[in-house]
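> give me the fold of what follows.
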Amino acid sequence: MNTKPSLDGGSDFMKSAEAQESPPMRNYLCLTMFTCFCPAWPINIVALVFSVLAQKSYYEQDYDGSQRLGRKALHLGIVSFVIGLVIITACIIVHFTTHVV
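Now for the predicted structure:
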C-alpha cells in the first residue's frame, strides 16, 4: 500500500483512520447488574443479557447494533427497577397494615 504524504506530513490513511473513531460504549452493565437485586427477575435477566450482547457487539465493531442493544438494556433496566420499587412498596404496605389477631 503506497500512500502519498499530504502537505502537513501525514498520510491519507492516517486521516481516514482518525476520522473513523469509535463512539463511546454504552452497555449500561452497572445499571442492569444493580437491577438484578430488584424482585422483577425475568425482566432483570433479559436486561442483563442485552447489556452483555451490547458489549459483545461493540468489541466486534458493530457500533449500530451495540447502541441498539444498549438502549434496549437501558429501557428494560429502568422498567425492572420501577417494577421492583412497586413490588417492594406493595409488600411494605401490606406488611405494616395487616393486623394479626
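
> all contacts plus neighbour counts: C-alpha atoms, from now on.
OK.

> distance between the ends of stretch 92-101?
19 Å (CA to CA, to the nearest Å).

> sorry, that was for stretch 24-33
20 Å.

> do the same with stretch 20-28
Length of stretch 20-28, first residue to last, CA to CA: 23 Å.

> ok, and what's touching that stretch?
Stretch 20-28 is touched from outside by 51-52, 54-55, 58, 63, 66-67, 69-71, 73-74, with contacts defined as CA atoms under 8 Å, 6 or more residues apart in numbering.

> now, which of these sits nearest Thr98?
Leu74 (36.3 Å; CA to CA).

> please give the structure of this sequence too, so both can be compared:
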Amino acid sequence: MSSGVQKSDEKSRGSIDGSINNSFGMTAESQEPPPLKNYIFLTIFTCFCPAWPINIVALVFSLMSQSSYDAEDYEGAQRLGRKALHMGITSLVIGLLIIMVFSIVHFTTVLI
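The predicted structure is shown next:
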C-alpha cells in the first residue's frame, strides 16, 4: 500500500544466494575521512608579512585544525581550516598593503 515499503524492499533485496549486497550503500566503516585542509603552508608564509597579530592567529587556527583532525573531529577540522584560510588571506592582503604604503612613503619623500 505504501510506496515506502516497496522502496525499502528494493534496497534490501539480496542476491540469488540470499546474501545482501552492500556494495552500493555507504556504511560507517567504509567511509574514508575527508582530506585535511589546514593551509599550514599559507599560514607559515604569511608569518613573514608585517601583519603580526593576524598571521599568528591564522597559524594557531591551522595548528588547531590539525589537532582536531587527529582527534577525528572532521567537521571541527574543516571549520578551523576555513578560518585559517580566511585569516591567512587577510594577513597576506594587510601585509602587502603595509609594504606597499611603506614603499610609497619611503620612495616619494624628498630629502633636503
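
> please flag which of the contacts of stretch 20-28 of the first structure sit within helices.
51-52, 54-55, 58, 63, 66-67, 69-71, 73-74 (DSSP state H).

> just to revisit the earlier point, format the contacts of stretch 20-28 of the first structure as TSV; extra columns: distance to Asn44 of the first structure.
Converted to TSV, those look like this (distance: CA to CA, whole Å):
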residue	distance to Asn44 of the first structure
Ser51	11
Val52	12
Ala54	15
Gln55	17
Tyr58	21
Tyr63	24
Ser66	19
Gln67	19
Leu69	15
Gly70	14
Arg71	14
Ala73	9
Leu74	11
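
> got the contact list for the equivalent of Ala47 of the first structure over in the second structure?
Applying TM-score structural alignment, one finds that Ala47 of the first structure aligns to Ala58 in the second structure. Ala58 of the second structure makes contact with Thr43, Lys83, Ala84, Leu85, Met87, Gly88, according to CA under 8 Å, 6+ apart.

> can we see that at 7 Å?
Thr43, Ala84, Met87, Gly88 (CA atoms under 7 Å, 6 or more residues apart in numbering).

> brilliant, that's me finished.
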